[in-house]
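> Show me how the following folds:
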Amino acid sequence: MTIESVTVGVCSLLNQLGSWFNYINWSATGTMISGLSTLVVAVLTVFLVRENRLLRKAGNSPRIVAHFEVHPDGNGGLNLALSNVGTGPALDVSFSFEYDDEDFKNYNIIVDYAQERPPMTMIAQGDKVSFLFAVGFQLFKPKDESISKQLRPFKVKVSWRASNCKQQISEIYSLDVSAYAGLPGMMAKPPLLKIADELCALNKKLASRAGAPLLDATTTEQGRRSVVKGASEDCE
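This next block holds a predicted model:
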C-alpha cells in the first residue's frame, strides 16, 4: 500500500463524514440533548429528595423499650425502665400492664400496676424513665404457693409518637423475672455507694444500725418520704 493510496482513502472517508454531518439536523439534535439533560437532572432530583426524606425519617424515629434493670442502689431492688433507644424524642409516652391479677396480688409489687396514668410529655433520645417495681427476692416468695411459685411472665404495652407525626406507635414487651433467678451479685452496690456506706459507718450514730437496707419508694402523691425494706446483705 502506497502513501498515495492511503491519502486517497483518508480523503474519501473525510468526504463521507462531511456529507453525513451535512445531513444532521443540529437544531433537533441540540433539543434532544437538552431534553435528555433535563430528564437526567429530574431523575437525580427525585433520588435526592427521596434520600433526604429517608435521612430525616431515620433521624426522627424514637423507639421505647420496656425492660427490667437492677436498682442503682443495689440491695435487691428491681426497676422497670422505659428507655428511648431510637433516634429523636418520643412524645406522649404511655404504658400499661397486661397481667394476671391473681398472680400479681400473690407478691409484694410496689408499683401501682392497676393505675391509669396520662401520657408522659417526652422521653428524649438516649434517656429513660425508671421506677421501682419490686424488691427482687420478693418476686420469688409468693404469699400462696398454690397460685404460683414465682411471678409469672407479664406484658407491658408502651405507646409513643415521633415529633413530626400524630400517629401513635405501640409495642408490647414480655417481661419475665425468672431471667434473674439464681444470678449471684444482684444485690451488690456500685463502688461509689460502697464508699459512701463506709463513710457513714464512721458515724457512731449509725454503728448500731441493724436490719435490711431501705429503698426509696416515695411517690409524687405522698407528702413525706416512703421507704421499703430491701434484701439483707447476709440473706441467702
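> Please count neighbours and contacts with C-alpha atoms only from this point.
Fine.
> got the contact list for I169?
Taking C-alpha atoms under 8 Å, 6 or more residues apart in numbering as the definition of contact, the neighbours of I169 are 159-161.
> so how far is D92 from it?
I169 sits 10 Å away from D92, taking C-alpha to C-alpha, to the nearest Å as the criterion.
> before we go on, could you also do this sequence so I can check it against the first one:
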Amino acid sequence: MNLFSLSDLKALNEAHASDPAYDLARRQARNQLVWLHERIYGEMRARRWDVHFRPEWSISPAQVSAQAPSINALRLRYTKAEYVARLMQKQFGGPPLTWEDLAWLGIGLDGQGVFVEWNIPATARLDAQNFYNKLVMGAPEKRTLRQILAELGGEGTLSLRQQGQVILNVRCARLVDLNVLNNTLEKFVPGMHDWNIAMRLLVTDTRLATNAAPDELLYRLAQLYGLHQFAVWSPRNNFLDRAREQPSSGIAP
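Next comes the predicted model:
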C-alpha cells in the first residue's frame, strides 16, 4: 500500500478543487502529510537542519472556505526559525514578515502526483535578493550551486513564475551548464518571480510504499536542503550587506 492513492489526486484536480463534496478526501490526504511529518521531523532536527515546522502555517488547509476557495494542492512546508526571520526584519526593514515572505522546503500532493520542492516566492524578497547577490559575487558561488544541482540528477525542474504564470521551465541537469545557468539568472528578478525547484513522483511509485515513503521523501528533501542552506539569508549567510559594500561582478562568469 502506498502513502497516497489515485483517488487522492481526484480531489485536487481542477474539476473538483472548489467542490466542498471533496473536503473529506482532501482531509484524508492531509492526514497522510501529518503522518509523514511525525516520521521525518525528528530526523530533521537530529541532523540540525535550520528549518522549522510552524503549526499555524506548515500544513495547508484541506477544506474549501472563503480564505481557500480552491484547493488544487496540499503541502507540508518548513521554513527558517522565527528568531532568524525577526533578525532579518530588524536588520533590513520593510513591512512585517509573514511565513509567506520566506523561502521554504516542502512535500506536497496535487492532481499530478507527489512532489518535493524548494520555493522562494516573489514575496520572499530578502531571501531572493540574498540568493541572487551571492551568485553574482563571482565564479566560486556559481560553481557550488552547479555542484548541488548536479547532485539532483535528472529529476529536478526549475520553474520561474510571475503572478502564477510560468515564464520558464528548465531541467536542473541543464543548469549545470554555466551558459544555461547564466541565461536563467538573467531572467530572474528577485521580488518579482517565484523560484521553484521540484522533484516529482507518481503516487503509484513503489518507493512511496507506506513503509518506505518517509525515508524516500526525506532523502529528496535533504537534496533540496543543500540549495536552501546555500541560498537563504541567515547571519552566517549574509549577502545582502556584502552587495552594499562592493560592486556586483555581473551575471558572468
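> tm score of chain vs chain?
The TM-score (TM-score structural alignment, normalised by the length of structure 1) is 0.22; 84 aligned residues with a C-alpha RMSD of 6.0 Å.
> follow-up on the earlier one: for L17 of structure 1, state which of the contacts of I169 of structure 1 is nearest.
Proximity of the contacts of I169 of structure 1 to L17 of structure 1 was ranked by C-alpha to C-alpha; the top entry is R161 with 67.4 Å.
> residues near that closest one, how many?
21 (other C-alpha atoms under 10 Å).
> and what of G42 of structure 2?
With neighbours defined by other C-alpha under 10 Å, the count for G42 of structure 2 comes to 11.
> quick one: it from L36 of structure 2, how far?
In this view, G42 of structure 2 and L36 of structure 2 are 11 Å apart by C-alpha to C-alpha.
> go on, N179 of structure 2?
The span separating N179 of structure 2 from L36 of structure 2 equals 39 Å under the rule C-alpha to C-alpha.
> Neighbour count: these two, which is higher?
When neighbours are counted by other C-alpha under 10 Å, N179 of structure 2 and L36 differ, and L36 comes out ahead with 20 against 13.
> Quick check: which element contains the more buried one?
Using DSSP states H and E, the secondary-structure element containing L36 of structure 2 is helix 23-46.
> counting contacts, what elements does that helix pack onto?
Helix 23-46 of structure 2 is packed against helix 6-10, strand 73-79, helix 213-231, with contacts defined by 3 or more C-alpha pairs under 8 Å, 6 or more residues apart in numbering; DSSP states H and E.
> Packed most tightly, which of these would that be?
Most buried of the helices and strands packed on helix 23-46 of structure 2, by mean neighbour count (mean count of other C-alpha atoms under 10 Å): strand 73-79, with a mean of 23.
> Tally up the residues packed near F92 of structure 2, please.
When neighbours are counted by other C-alpha under 10 Å, F92 of structure 2 registers 11.
> Also K134 of structure 2?
Once other C-alpha under 10 Å is used to define contacts, K134 of structure 2 is seen to have 23 neighbours.
> For it, identify the helix or strand it belongs to.
K134 of structure 2 belongs to helix 125-135 when assigned by DSSP H and E.
> now swap in K57 of structure 1 and tell me
Applying DSSP H and E, one finds K57 of structure 1 within helix 26-58.
> list the buried ones in that helix?
Taking 16 or more other C-alpha atoms under 10 Å as the basis for neighbour counts, none of the residues of helix 26-58 of structure 1 comes out buried.
> Tell me who's in contact with F115 of structure 2.
107-109, 198-201.
> Provide the secondary structure category for it.
Under DSSP: H, G, I helix; E, B strand; the rest coil, the three-state class of F115 of structure 2 is strand.
> Assign A198 of structure 2 to helix, strand or coil.
On the three-state scheme (three-state DSSP), A198 of structure 2 is labelled strand.
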